[in-house]
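1. Return atomic coordinates for the entry below.
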Amino acid sequence: MSKSCVNSNITQETGLHLFTECSFTKTIWAEMGAWTRCTYIDPGHWDGHESLHIWWTTLASTQVANRKGLRSLIILVLWEIWTERNARIFQNKEQMIHRMANKIKDQAATWIAAGAKHLESFINVVRDL
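-> Just a heads-up that it's a prediction; the model follows:
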């Protein structure tokens, strides 16, 4: 028995679907792309990928001024998608897209305050362009 995606409830949940193909997830990535003004994390600029590993490798090796900062943001977004998925499954709670996007922005600020200098540099550089 295959499990349906908890966000879209229409397709089999795989890592690739959950983190890159789900309509809910794509909207989160698009919000983050708009917030940081980084088109690389906007799904509208992604090619189809055969696996989550290929998606990660492609996105994380993007030629940007601060690749470590980009990777930090990707990890943060992935983590928040995963925690949202688990909240929906185990606590029967769900956030609206705008609340989740705001949570990611707040978490980025927390990471920066805790010393994530590459993330801070990435967000500041791409937002200043």
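
2. From now on I want contacts and neighbour counts done on CA atoms only, so please keep to that.
-> Fine.

3. Contacts only, for the residue nearest the centre of the chain.
-> The structure's the chain has its C-alpha centroid closest to residue 77; by CA atoms, centre = their mean the separation is 3.2 Å. By CA atoms under 8 Å, 6 or more residues apart in numbering, the contact list for residue 77 reads 29, 104.

4. need the helices for the protein, in chain order.
-> 15-16, 23-36, 52-60, 67-90, 97-113, 117-128 (DSSP state H).

5. Remind me what the second one packs against, helices and strands.
-> Pointing back at helix 23-36 there. helix 97-113, helix 117-128 (3 or more CA pairs under 8 Å, 6 or more residues apart in numbering; DSSP states H and E).

6. how does it look with 10 Å?
-> With contacts defined as 3 or more CA pairs under 10 Å, 6 or more residues apart in numbering; DSSP states H and E, helix 23-36 has these neighbours: helix 67-90, helix 97-113, helix 117-128.

7. Equivalent analysis for the fifth one, please.
-> In terms of contacts (3+ CA pairs under 10 Å, 6+ apart), helix 97-113 is packed against helix 23-36, helix 67-90, helix 117-128.

8. For it, what is the distance to the chain centroid?
-> Distance, stretch centre to chain centre, for helix 97-113: 11 Å (CA atoms, centre = their mean, to the nearest Å).

9. run this one through as well so I can compare:
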Amino acid sequence: ETSDHLLLCCPFSRGLWFQLFHRLGWSSISPSIQDQWLVAWWTQARKRIHKEERRCFDTMVILVRWMIWKERNNRTFDRTTRTLQEVLVRVVDEIVAWFRTGFSKL
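-> Sure, this is the predicted structure:
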């Protein structure tokens, strides 16, 4: 298991990226089956985003990576599994928490 596979290529991760970006109106930049390298996809995708939205996009990428990593650790060490929808809810909850703490540029 490589980090690129875990964070970008596996079906669970791809589904999470797609559903979140669909909600944000960024469906066109969701990782596709051809995207194999996280940094390469991220670099190309952010070029397709309006300059004013890039900070938000970068923050979303970091947040989703973190949430995927936490889910992986929960599965590995705690033997708990959440559905894609449950993880998506956690991501959205985290976004709301960031807003409440003053991260208004998200």
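
10. For the helices and strands packed on helix 97-113 of the first structure, could you give me CSV that also reports distance to residue 54 of the first structure?
-> Listed next are those as CSV, based on distance: least, CA to CA, whole Å:
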stretch, distance to residue 54 of the first structure
helix 23-36, 17
helix 67-90, 14
helix 117-128, 23
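
11. The residue nearest to the centre of the first structure -> the second structure?
-> Alignment note (TM-score structural alignment): residue 77 of the first structure maps to residue 64 of the second structure.

12. Equivalent analysis for residue 15 of the first structure, please.
-> Under TM-score structural alignment, residue 15 of the first structure pairs with residue 3 in the second structure.

13. Counting neighbours, what do you get for that match?
-> Per other CA atoms under 10 Å, the neighbour tally for residue 3 of the second structure reads 12.

14. That one touches residue 66, doesn't it?
-> No - under the criterion of CA atoms under 10 Å, residue 3 of the second structure makes no contact with residue 66, lying 11.7 Å away.

15. Now the common contact residues for these two.
-> Shared contacts of residue 3 of the second structure and residue 66 (CA atoms under 10 Å, 6 or more residues apart in numbering): none.

16. Skipping adjacent residues, who's closest to residue 18 of the second structure in space?
-> Nearest residue to residue 18 of the second structure, sequence neighbours excluded (CA to CA, 6 or more residues apart in numbering): residue 30, at 5.3 Å.

17. residues touching the one you found, list them.
-> So residue 30 of the second structure contacts 8, 14-22, 41-42, 45 (CA under 10 Å, 6+ apart).

18. what's the counterpart of it in the first structure?
-> Checking TM-score structural alignment: residue 30 of the second structure goes with residue 42.

19. Neighbours of the residue lying closest to residue 119 of the first structure once chain neighbours are set aside, how many?
-> Leaving aside its sequence neighbours, residue 119 of the first structure sits nearest to residue 69 (CA to CA, 6+ apart; 3.9 Å). Residues lying near residue 69 of the first structure (other CA under 10 Å) number 21.

20. same question, residue 91 of the first structure
-> Residues within reach of residue 91 of the first structure, counting by other CA under 10 Å, total 10.

21. mind listing what it touches?
-> 84-85.

22. Which position in the second structure pairs with it?
-> By TM-score structural alignment, residue 91 of the first structure lines up with residue 78.

23. Equivalent analysis for residue 111 of the first structure, please.
-> Alignment note (TM-score structural alignment): residue 111 of the first structure maps to residue 98 of the second structure.

24. Right, I'll leave it there.
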